[in-house]
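1. quick one, structure for this:
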Amino acid sequence: MAMATDVKMAAWQPNPESLKTLAACLKDSLSGFNKTAQKQAEQMLDQAKSSPDINNYLALIFSSHAPPTGLTFSDSDFHLVRSAAAIMLKNNVKTDFKAIPEASLALIKMAVPMGLQDKNSQIRSYAGNIATELIKRGGLYAWPELLPDLLKMLSNENGQYTDSAVEGGISAMAKICEDNTKVLEREHNGQRPLNFILPKLIGATKNPSPKVRALALTAINVFTPRKSQAMLNSIDDLLQHLFLLAEDPSSDVRRQVCRAFVRLVETRPDKLLPHIGGLVDYIIAQQSNDNDEELATEAAEFWLVIGEHENLWEALRPYVHKIIPVLLQCMVYSAEDIAILGGASDDEDEEDREEDIKPQFASKKATRNLNSINGDQAAAEGANSQHAYEKLASMDDDLEEGEIDDLDEDAGDENPDERWTLRKCSAAALDVFARDFGADVFTSILPYLQANLRHDEWSQREAAVLALGAVADGCMAVVIPHLPELIPYLITLLNDPEVLVRQIVCWTLGRYSAWAASLEDPALKATYFEPMMEGILTKMLDKNKKVQEAGASAMANLEEKAGKRLEPYLGPIIQQFVKCFAKYKDKNIYILYDCVQTMAEHVGPVLHRTELSGPLMAALIERWQRLADQSRELVALLECLGYVAMALGDSFTPYAEPIFTRCVNIIHQNLEQNMIAVNNAEVDSVNKDFLVTSLDMLSAVIQALDDDKSAALVQTQPTFFELLSFCMDDPLDEVRQSAYALLGDCSKYVFEQLRPAIPNILPILLKQLDLDDILDDDIDASFNVINNACWSAGEIATKYKKAMEPYVQELLERLVEIVSNPRVPKQVNENAAVALGRLGLDNHEKLAPHLDKFAEEFLESMDDVDASEEKASAFKGFSMVVAQNPQALEKTLLHYFTSIARYKDLDLPSPYRQDLREVFQNVINVYRHIMPQFDQFIQTMQPRDQEALKTNYVVQA
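-> Below is the predicted model:
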């Protein structure tokens, strides 16, 4: 790579004083001692961002090996200054790329290669991150020299690059591959970059440096799950190298080898199948590595993916007896995990830490080993150094791998309950194997269970209970004969002195709750189901919060499996829930809400009984009144209340008005705050979960109450439909999805209140039905929005009737586009077809000329739709369109008559059934009159369809 010896050699020349000032500011901004100097430096850095030359200076500082003339920094301080400059430069590229002058971009592109060759690994990593950000913002081909130059560094054919430079090059290449996967696979000017890159990466796996080998595999593994032509062409060469690297002395390399095998299971299982015996032995060896849990976990992933692969799992059958003992061995808590988790105390009265409740983001701890520094000054310098690294981490709102990695010495102290571990992966693999091989797996683990369920060591008991729970789904049939003995013993373990045993017993009992709930004999129910439920309910009030959480989760599982069988026990269950509301700290409240909503969902209207709804609603309303509008807990409470409202139905009326009003206010506040955030970069954007759950709660209330009460609530909110229209146009899919669900409910239950707003709402809805914005993204959430929008359109069409006329043509075009597009999910197709049919109820004359464009798709979409009022009204509307233009059905007439013959409407109220039959008969009459050979046409139908048609309709003259 042609390197400038210094960025200063470019045409631009720095002002020495400005350079010194910026370097000093960067240092002071990281200071932990002088808060005044730190604040002043931060303000100056903010002001400096407006300078057109700021990125030139940052590039210069970042790529320089010595401080600016006139400044004296220690090596560690100058490294921090360079790091701060690199992060600030990357953030500027990220946020203001389009505003950066071309001359500055050219300087940055000169600085990055110098950074990639720096002797310091962190500076090399920062350089790679800047390169990645430049490519992300400007596109791969805006810097055409980068990839060829990186490949030259990687090959190092003439030995002109240092080992550090090669590491920097491969590190940058790995990041670029990850962020530009599709671009590298795509053809550009007749060539696909990956065709050149992949062989070079495979060649780099022979590099003497283990770090280069590992990073080369990291880059390759970006492409292993994908079926690109380059990967297909290189697969044999890659496999050959993987088998050679399988015994690599570096665990980092072997970790990537395991990852490659895992990913190749999905792309080229045929290539792995001949080697399955050797792969089993290899994976077992890596999973058994006691010195590297990350490597062992990566290896264990292999069992998960291969066990779920329809063409490969059977190949493992001869090796099950070898694999299962390794999985069981790895399910025992490690000594390190026991040191962190074991012997947990009663903590029911301790308040939860905020970080235990908030979602976990990818932040890194920033600590340094200070053992080499002595004395009070050393302690102070060490504290300041730690502060500086923490400050660096906070500067970067999008930490990239490697930026703070070298400082992350406490990563191993992370709570094993909060991360994916070898133990969890092994248990998940055992679950998959149980579903694959059933009785064979239980036969393999039965001696282990017999030896360890009553083991003196709690960690062995715990692992045995975990194993029993893991095989529940797959081995239920063969475990059932043992459950009369196992369940009572597990219930006694709910009182085990060790917290982690009680915790896992709750989970395992939840896994077997379907068996207990299905017992019909009252004596058996009293022997097994009732003690199980009572035991789980008791653990919901354990003195340890982790056990409380496990008890609540197990109870939610039991509720789901037992369903309406819980009705006789609802009184005691709700009493226990009320006690939990009074006792739980912040974290477990979220699990309790899930428990309540699961109960409401599965037991339904029986909850409206006063003795049940009274205490439950009192507890929920007490929490409701306590929470501020900005409380995250309110989101979970709203979701829970939505399910409860649906279960209570009109009995929810006493609680509806204040909840409805508050939800409208929350939507208003959040929309307002979001508008401020859009116009002011310094204001945080809102958490859209508040919008989603408030919209869902409004839907639940409108559905639950009698129509007149729902209408009265809507009338009290003059801005209701204006706010709804804003939510229908929100950038976030989830908000729009809930908004269109609410629109559909309003159309169904409070249409007269909605009617005046329809001219404002329908144009937004029509825009949402345009597929052009989402098909390339292939995002399920976007299709969920379209699904709800289609349903809403159909509901509006049935009520707005002839007034729909100005919108019919565009709505027809949108719906036809949806039902005709093979990439649209089936459910969305069906909802669009229903909307099309319902549009024909009052606008059949408008649709009739276009019938041939959607008749076939309509009938195909409706074939699998269950009988409902919606399907009936859709077929009625479609048939009214057919009656207007019967000739248009020439190609699909047989399908249409077959649909009539097979239409099942037994569950519909008689008016719907009668209406639809009359319309069907009318269309049959039309065809009897216009088709001379009508009787012969009927004879082409299948005998059973002919019989059904003749039984229900008049088909002969």
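
2. when you work out contacts or count neighbours from here on, use the C-alpha atoms and nothing else.
-> OK.

3. nearest residue to Thr508 other than its sequence neighbours?
-> Gly469 (4.4 Å; Cα to Cα, 6 or more residues apart in numbering).

4. so where does that neighbour fall, helix or strand?
-> Following DSSP states H and E, one finds Gly469 within helix 458-470.

5. neighbouring contacts of that helix?
-> Residues outside helix 458-470 that contact it (Cα atoms under 8 Å, 6 or more residues apart in numbering): 328, 331-333, 427-428, 430-431, 434, 448-449, 452-455, 498, 500-501, 504-505, 507-509, 511-512.

6. show me just the buried residues among those residues.
-> Buried by 16 or more other Cα atoms under 10 Å: 328, 331-333, 427-428, 430-431, 434, 449, 452-454, 498, 500-501, 504-505, 507-509, 511-512, out of the contacts of helix 458-470.

7. all helices of the stretch 801-950 of the chain, in order?
-> 805-820, 826-847, 855-862, 869-884, 893-902, 910-930, 934-939, 943-952 (DSSP state H, counting those that start in this stretch).

8. between the ones you listed, which one is nearest to Val606?
-> Val606 lies closest to helix 869-884 among the helices of the stretch 801-950 of the chain, at 25.3 Å (Cα to Cα).

9. helices and strands around that closest one, which ones?
-> On a contact count with 3 or more Cα pairs under 8 Å, 6 or more residues apart in numbering; DSSP states H and E, helix 869-884 meets helix 826-847, helix 910-930.

10. alongside the first, I'd like the structure of this one:
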Amino acid sequence: MDIGQVLENAILATDQQVRAQAEAQLKDAARDHFVPYLGMLNDALKNAEQRTEVRILASIALKNEITAKDPRTKNMQAERWIALPQEAKQQIKQTSVDTLVSSDDRVANAAAQLIAAIADIELPRNEWPELTVVLVENTKADKDTKVKRASLLTIGYICESADPTNAGVVSQANGFLTAIIQGAHKDEPTSVVRITALNALVNSLEFVRQNFGHDNERNVIMQVVCEATQSEDTELQAAAFGALGRIMSLYYDYMRPYMEQALFGLTVSGMQSSDDTVACMAVEFWSTVCEEEIEISLQMSEYYESGEMGQGKQSFNFAQHAMDKVLPTLLSLLTRQDEDSSDDDWSVAMAAGACLQLFAQNTGNSIVQATLNFVSNNLTSESWQQREAAVMAFGSILDGPDPNELRGLIGQALPPMLNLMQDPSLQVKDTVAWCIGRMADLVIEGIDVQKDLPSIIQALVHGLKDHPKVSTNCCWTIMNLTEQLCQDGPQEEHSAMSQYYEVLVESLLQSASRNDNEASCRTSAYEALSTLVIFSSRDVQPLVEGLSTEVVTRLEATLGMQQQIVSSDDKSNIEELQINLLGLLTNIIRRVGEQVQSGAQMLMTLFMQLLERKLPNSLVEEDIFISIGAVAGAIGDNFQAYMPSFMPYLITALKDPEYHTCTTAVGLVADICHSLGPNVVDYTPTFMEVFLEILRQEDAPREIKPVILSCMGDIASSIGTGFGPYLDGVMGVLSEASKLSPDAETTLEFMDYIDRLRESIVDAYVGIVAGLRDASDQLLPYIQPIFGFLAVIQTDHELMKSESIIRSVVGLLGDIASMYPQGQVAPLYREDWVSDIIRRARDRSFSTGTKDTAKWAREQQKKQLTQ
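-> Reported below is the predicted structural model:
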């Protein structure tokens, strides 16, 4: 096989059949002749006579045989690489390193990615130590610019993907840092090398923690980065400020002397740069400062509440000390808007607004007066940029300062702000709607319901008819007003918003009638309607019930629209509309509750029509199931009438290999269990067969397992002793799942999965114990394994931070004890951890329900111990 020609055909052939044939050849070679295939790819990469595209594809193909995004595939491919003959590996490594000196940057870039993929496997195993030596040598001053750039890019890629806690990788940190400092130094004549070095530094910062702890080495790093901020090359300046932000995030504790000596001045100067990218990165530096200090403040509060004073980091209050210089600069940057920029374009003004919000959270009341002066000086300016900046500034400081200080200010600001809802500038109106939404969300006590609310509603109704951007923010404001003013709406006869429901529903329905969803305005209108429904008081229930008729009519109309689809955009638009309508309908069903019984037949017919006619690769199925779950929850065991016709759709979804669809279907099974109670026993054999089949599949997404285990508990609690035939099999599955535990190599992501799995096992045990309460003899052989599992998870500190988990575990201990009044399980209750976790559940920070559960569990434990 002429590998060069095959690669060329795979990427450059204009004939689709030729391309497909070449791709098939490559796939077959990888499967049937793996080592020779790697050798051919290596030869193609090494051959400087080959076309650039061919060499790049050869490098990418090699990399893709070594690493992958999917963790399971990545591990398998790493094991395969490790098992390769040493000679084959050495040839590929040598070619990849040699290719870094290529005069073609694109080929060198591909080689850098290949080297990083190999290094990700070998460095943690203390293999390929000569790589670092070569990379350091390649960055020396006398080397060609292209070689230095490619080598520094390689270091950046290695550090980006490697584990910063792995000793094998960390052992190379000195070499990496030497190369980076050589490349980033001011004596390096080319900006492209310095920029690449700074980007590599950002990726390497977690690896050089030990170096950063040494004053001399830290000083060199900081000096090199600070000098780069003074370069005439704006791209280099921006990279330097980005590096400073990352350093601040990781090494705040070391930053005090550098802030005092240089960083205050350098960053303020950078914020004032005429280059937008430089200014944005300098602003981002101060956003990082505020984020770090906010986090420190939160940690200090937690330590104080737990009585652990003096723990954690110390805050140097950099933002507070720098406010006199930074705040005026931030406020002035708010006026650097671009009239033609889209919402996706991150501008200096947007960065400044985000930073101002963080400053407000960090410094509190200190920020108010200076910001108010800016607002009053610019709110009525002839320049739209200054008017918009004034509104943005006011909205940005509403989270952080004392609400009591802001309350009176909002009353003063509202009239002129509402006037600006008629402003000729779209940007001004958009920001005003956002600002009023912030007032409603954060300082609702500043809005006088009698005096201010009528004019606010009037302005919002007007804004709903405006540009989609304005309409979207008006919807958000309506949601905030409703949530804040009607928190107890469902329990009340009348709410502060009741008199506005009719006009708001009518206006939102009109806004939601758009054929498109520009700026998410249609979706926002339906979300606002949902919020009105969720928090509706009793006096507006007729309006809510009437709304359901309109929603059903619109949903039925989408079935006809599906016949007129001519493009993928049409498909996306209709699916988005269906999802919006189903979301609103679900909330209406939940709000009206059992009153939905009279329309249940019509709703279920519509839902099954939607399932029957759903488009290929449709996203709407999950939302249909959620709506069906709401019907089941509303009508209880009457839902049994629809099970025969609905079951085929449900089983198909349970067997769907797509994770989200399957998960939603499992959740619906749980809803059905709660609704049908013991009557779900007729469908249990089918459910359990499907669940066990999924759990046996090796390629099933691991995330589905916790959902299924939890649902098994729902089934057990619903059918009671009818769960007996499944008990042994399910307990075996739970026992096997409980063996999964973290080790030193466990990633945070996998640790989260383990916690979710453990939580689902607890849910399953709770359901099984509740269901078999009247069959305690059947359950007795499994009590000791249950206790063994609970003993393990009570040492899981992250999991035990969850009040709901502690309540479930303690409730389970109480339930089991009460099932065996003769003391059959008494020895288990003498374990120290049992008393300890019951004691933990009585923590003063927990809810009354959890404390009551703990008290009851303690009483049951005492009864066991007295046997």
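
11. where does the TM-score land?
-> After superposition, the two chains reach a TM-score of 0.77 (TM-score structural alignment, normalised by the length of structure 2), with 754 aligned residues with a Cα RMSD of 3.9 Å.

12. coming back round to it: of all the helices and strands packed on helix 869-884 of structure 1, which one is nearest Glu817 of structure 1?
-> Nearest of those to Glu817 of structure 1, taken as Cα to Cα: helix 826-847 at 9.4 Å.

13. neighbouring contacts of that closest one?
-> The contact list for helix 826-847 of structure 1 (Cα under 8 Å, 6+ apart) reads 783-784, 786-787, 790-791, 793-795, 797-798, 801-802, 804-805, 808-809, 812, 815-816, 818-819, 857-858, 861-862, 865, 870-871, 873-878, 880-881, 884.

14. Pro461 of structure 2: which element?
-> Heads up, residue 461 of structure 2 is Val, not Pro. Using DSSP H and E, Val461 of structure 2 falls in helix 453-463.

15. average offset of that helix relative to structure 1?
-> Its matched residues in structure 1 lie on average 3.1 Å from helix 453-463 of structure 2 after superposition (mean Cα distance after the TM-score superposition for structure 1).

16. buried residues in that helix?
-> Those would be 453, 456-457, 459-463, for helix 453-463 of structure 2 by 16+ other Cα under 10 Å.

17. which residues does Ser710 of structure 1 contact?
-> Neighbour list for Ser710 of structure 1: 701-703, 749-750 [criterion: Cα under 8 Å, 6+ apart].

18. immediately after the helix holding Gly469 of structure 1, which helix or strand?
-> Next helix or strand after helix 458-470 of structure 1 toward the C-terminus (DSSP H and E): helix 472-479.

19. just give me how far that next one sits from the chain centre.
-> Helix 472-479 of structure 1 sits 29 Å away from the centroid of its parent chain (Cα atoms, centre = their mean, to the nearest Å).

20. go on, stretch 747-758 of structure 2?
-> 15 Å.

21. and what of stretch 25-36 of structure 1?
-> For stretch 25-36 of structure 1, the separation from the chain centroid amounts to 39 Å (computed by Cα atoms, centre = their mean).

22. could you do stretch 550-565 of structure 2 as well?
-> Centroid separation for stretch 550-565 of structure 2 versus its chain: 32 Å, with Cα atoms, centre = their mean.

23. whichever strand or helix holds Gln256 of structure 1: what's the following helix or strand?
-> Secondary structure assignment for Gln256 of structure 1, by DSSP H and E: helix 251-267. Sequence-wise, the next helix or strand downstream of helix 251-267 of structure 1 (DSSP H and E) is helix 269-272.

24. what's that following helix in contact with?
-> Helix 269-272 of structure 1 has contacts (Cα under 8 Å, 6+ apart) with 264-265, 311-312.

25. what is the helix or strand just after that helix packed up against?
-> Using DSSP H and E, the helix or strand that follows helix 269-272 of structure 1 towards the C-terminus is helix 276-287. With contacts taken as 3+ Cα pairs under 8 Å, 6+ apart, helix 276-287 of structure 1 sits against helix 293-307, helix 320-330.

26. so which of those helices is nearest Pro101 of structure 1?
-> With respect to Pro101 of structure 1, and counting by Cα to Cα, the nearest of these is helix 293-307 at 44.2 Å.

27. now do that closest one: everything it contacts.
-> 251-252, 254-255, 258-259, 261-262, 265-266, 283-284, 286-290, 312-313, 421-422, 425-426, 428-429, 432-433, 436.

28. just to revisit the earlier point, in a markdown table: the buried residues of helix 453-463 of structure 2, plus distance to Leu26 of structure 2.
-> A markdown table is the format used below for the buried residues of helix 453-463 of structure 2 (distance: Cα to Cα, whole Å):
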| residue | distance to Leu26 of structure 2 |
| --- | --- |
| Leu453 | 68 |
| Ile456 | 65 |
| Ile457 | 64 |
| Ala459 | 63 |
| Leu460 | 60 |
| Val461 | 61 |
| His462 | 61 |
| Gly463 | 58 |
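
29. residue in structure 1 paired with Gln541 of structure 2?
-> Matched by TM-score structural alignment, Gln541 of structure 2 corresponds to Arg609 in structure 1.
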